[in-house]
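S.K.: Quick one: sequence plus predicted model below, questions after.
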Amino acid sequence: MGANSLDKRMSEILSCFYGVERAGAVRLSDGGGPFGFDVHTALLFEEIAVAYRPAAIVETGCFLGDTTAYLAGAYSEIPIFTCDIDAGAAQFTASRLSGSDHVVVKHCDSPSLVAEVSERHSPILLFLDAHWGEGWPLARELAAIHDGVAVIHDFDIGHPRFDHDEYDGVRCGPDVLKQLSNIPDVFFTPEPDAADYPLPCLQVGRRAGVGIVPIGVDHGPLDENPHLTRHSLSALRGTETAAS
C-alpha cells in the first residue's frame, strides 16, 4: 500500500473513530466511545485486520453500540456480528445500526454468537467486551473460537495507567488464559511506551488494557508488530497436555 493510500486509510479510521457519538457515557466508567475512547486500540485493531484479513468481525457486549458504530464505518466491506445479553441494549444498538446492512445485532449469550460465526467464517477478528456483572463469559467465548484473533478488553497488561476487570477473584488477564482447557501458546499485550504511535490518545479517564490472543492462526504477524509484546504460555500448555 502506497503512502497516499496509507494516509487516506488513516484519515478514514480517525474520521470514523472521532465521529462516533458516545452513547455509552450514560453508564460506562470510561465515558463511552469506540474501544473506551482509546484510539491506540483502534489503530491496533486496524493493524491486526490488515495482517489477518478477517472474513468476519465479532464484538461481544455491544451495550449502546459505540464500538459497533465505529466498526460499521471503518470496516464497511466485512460482515460484523455483535450481541448483548441485555435486551434493551441489543435493541438500541440494532436501531442505531439499522442502516448498516453488513451488521447483525443479536440479543443472546455471547459464546453462542462466537461459536456460530466461527463455524461459518475463517479467520475471524474479535473484540471481547462482554464482561459486566455476573456470568462472566470470557473463557467460554475463547473456547468457541476455531480460527481467529481475539482482542480482549479490560485485560491486565501490568501497567499502572491501564485498568482491568476482576471477577470472583480472577483477573481479566493471563489468569483466565491459564484456566482454559486448551491453553494458547502465546498472548500479546500493547507496549504502552512505544515511541512511534502516530498520534496521542485523548482518553484522560479510565483507560483499559487489552490482551491479544491468536487461536488456530499463525502468530507471526503479531510477533512482527512493533506495538506488541509477546508472552509465552507454552510451558503451561505442555503441562496441561501431559496431565490429560
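M.R.: Yep, it's here.

S.K.: From here on, just use CA atoms for contacts and neighbour counts.
M.R.: Will do.

S.K.: so how far is G19 from S234?
M.R.: Relative to G19, S234 is positioned 41 Å away (criterion: Cα to Cα, to the nearest Å).

S.K.: do S110 as well
M.R.: 27 Å.

S.K.: Between the two, which has more neighbouring residues?
M.R.: Using other Cα atoms under 10 Å, the more surrounded residue of S110 and G19 is S110, with 28 against 14.

S.K.: And the closest residue to that one other than its chain neighbours, how far from H107?
M.R.: In space, and not counting its chain neighbours, S110 is closest to T60: 5.8 Å by Cα to Cα, 6 or more residues apart in numbering. According to Cα to Cα, T60 stands 10 Å off from H107.

S.K.: shared neighbours of these two, which are they?
M.R.: 83-84 (Cα atoms under 8 Å, 6 or more residues apart in numbering).

S.K.: Check it against this one:
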Amino acid sequence: MDRRALAALIDHTCLAPGAGAGDIDAACDTALAFGMRVCVAPVWVPRARARVRDAVGVVTVAGFPHGNTTTAAKCAEARDALLAGASEVDMVMHIGALKDGDEGAVGADIQAVAVVVHRNSGCLLKVIIETALLSPEEILLACRLSVAGGADLVKTSTGFAAAGATVENVRLMRRALPDGVGIKAAGGIRDYAAAVAMIDAGATRIGASASAEILRGAPKT
C-alpha cells in the first residue's frame, strides 16, 4: 500500500492528557502534511478545526477513556464536538455493563450517541470496545451490540489499556461484523508493517500517534 492510500486510512491521534495547544497544532500540521484525519480531545476540537479548516477531517472522543460516564454526558460531548467542527466521534462503550452482561444498558448507551451523531449529515460514530479487557466471546457480543446500536465502525482500543490492537482480535471482529461496518485498529501501531498487518486482518481505519513514522515506511507510489 502506498503512502497516500495509507494516509487516507489513518486518524492521526493526539489524546495524551498533557497535550497542550502546541501539541494540537503540531498534530494538525502533521495531518495536513500527509492527508490524514486528526483525532483530538473534545476541548481541542475548535482549535483543530480552525487549524485544518476543511482540508482534513477532525475526529474526537466521548466517554473517553473508560466509558463509564453517563449516556447523557456522552451525548453532550458528542453534540458539542460536532457543533465545534468534528465530523466523527469515537465513543467508549459502557465496558462495565458489557462485563455484567447488561446488553440493554450497553445498547441504549450506543444508540443514544448514534442518534446525536447521525443527525449531522455525513458524520460517523465509532464504538471503542477495549478488546484488551474482553474475552473473545465478549468481543463478539460487543461487536453485535455496536452494530445494533448504530455504529459505523467498531474500534479496538483507547490506547490507554494494558494492550492495544492485535491482529487476532481484528480478525475476530471482522468475522463478527457485516461488510458495511468498518474496524478501526488503534493502540500500539507504530510502524508500516504493523499498520499493514492490521489492514490485511480486516481493519479499514488506523488510529495512531506514530503516524509520521508509519507513513515514512510506506512506498511513495
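M.R.: Sure, I can see it. Only a predicted model underlies this, so the values are computations on that prediction, with no experimental measurement involved.

S.K.: So after superposing, what's the score?
M.R.: After superposition, the two chains reach a TM-score (TM-score structural alignment, normalised by the length of the second structure) of 0.36; 147 aligned residues with a Cα RMSD of 6.2 Å.

S.K.: rewinding a little: how many neighbours does the residue nearest to S110 of the first structure have?
M.R.: 29.

S.K.: before we move on, what about the one 10 residues further on?
M.R.: Y70 of the first structure: 24 surrounding residues under other Cα under 10 Å.

S.K.: list the helices and strands the helix or strand that contains it packs on?
M.R.: Element membership of Y70 of the first structure [criterion: DSSP states H and E] is helix 66-74. Contact here means 3 or more Cα pairs under 8 Å, 6 or more residues apart in numbering; DSSP states H and E; on that basis helix 66-74 of the first structure packs against helix 3-19, strand 80-84.

S.K.: And A115 of the first structure, how close does it get to F188 of the first structure?
M.R.: Separation of A115 of the first structure from F188 of the first structure (Cα to Cα): 23 Å.

S.K.: do E47 of the first structure as well
M.R.: Counting by Cα to Cα - E47 of the first structure and F188 of the first structure are separated by 14 Å.

S.K.: In terms of neighbours, single out the busier of the two.
M.R.: F188 (21 against 16).

S.K.: what about that one, which helix or strand?
M.R.: Following DSSP H and E, the helix or strand that holds F188 of the first structure is strand 186-190.

S.K.: so where do the strands sit in the first structure?
M.R.: Taking DSSP state E, the strands of the first structure run over residues 56-60, 80-84, 103-107, 124-128, 148-153, 166-167, 170-171, 186-190, 210-215, 228-232.

S.K.: right, and the residue nearest to S110 of the first structure touches C83 too?
M.R.: Yes. Using Cα atoms under 8 Å, T60 of the first structure is in contact with C83, at 5.4 Å.

S.K.: anything in contact with each of the two?
M.R.: Contacts common to T60 of the first structure and C83, judged by Cα under 8 Å, 6+ apart, are S110.

S.K.: mind listing the strands in the second structure by residue range?
M.R.: 10-14, 37-40, 58-62, 88-92, 124-128, 153-155, 182-186, 205-208.

S.K.: Need those in CSV (columns: mean neighbour count).
M.R.: Formatted as CSV, the strands of the second structure follow (neighbours: other Cα atoms under 10 Å):
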stretch, mean neighbour count
strand 10-14, 26
strand 37-40, 28
strand 58-62, 28
strand 88-92, 26
strand 124-128, 27
strand 153-155, 29
strand 182-186, 27
strand 205-208, 26
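
S.K.: right, and these - which one's nearest E168 of the second structure?
M.R.: Closest to E168 of the second structure of the strands of the second structure is strand 182-186 (Cα to Cα; 11.3 Å).

S.K.: Show me what the closest one is packed up against.
M.R.: strand 153-155, helix 167-176, strand 205-208.

S.K.: Please name the nearest non-neighbouring residue to A176 of the second structure.
M.R.: With sequence-adjacent residues excluded and distances taken as Cα to Cα, 6+ apart, A176 of the second structure is closest to L140, at 6.1 Å.

S.K.: How about the contacts made by the one you found?
M.R.: Counted by Cα under 8 Å, 6+ apart, L140 of the second structure has contacts 172-173, 176.

S.K.: and which of these is nearest G182 of the second structure?
M.R.: Taking Cα to Cα as the measure, G182 of the second structure sits nearest to M173 out of the contacts of L140 of the second structure, at 9.6 Å.

S.K.: From what I see, that closest one and I139 are in contact.
M.R.: Yes. Using Cα under 8 Å, M173 of the second structure makes contact with I139 at a distance of 7.2 Å.

S.K.: out of the two, which sits in the more crowded spot?
M.R.: M173 (27 against 23).

S.K.: so what's that one up against?
M.R.: 139-140, 143, 183.

S.K.: quick one: the helices in the second structure?
M.R.: 3-7, 21-34, 45-52, 71-84, 95-100, 103-118, 136-149, 167-176, 192-201, 211-216 (DSSP state H).

S.K.: buried set for the first one?
M.R.: Within helix 3-7 of the second structure, the residues that qualify as buried are 3-4, 6-7, counting by 16 or more other Cα atoms under 10 Å.
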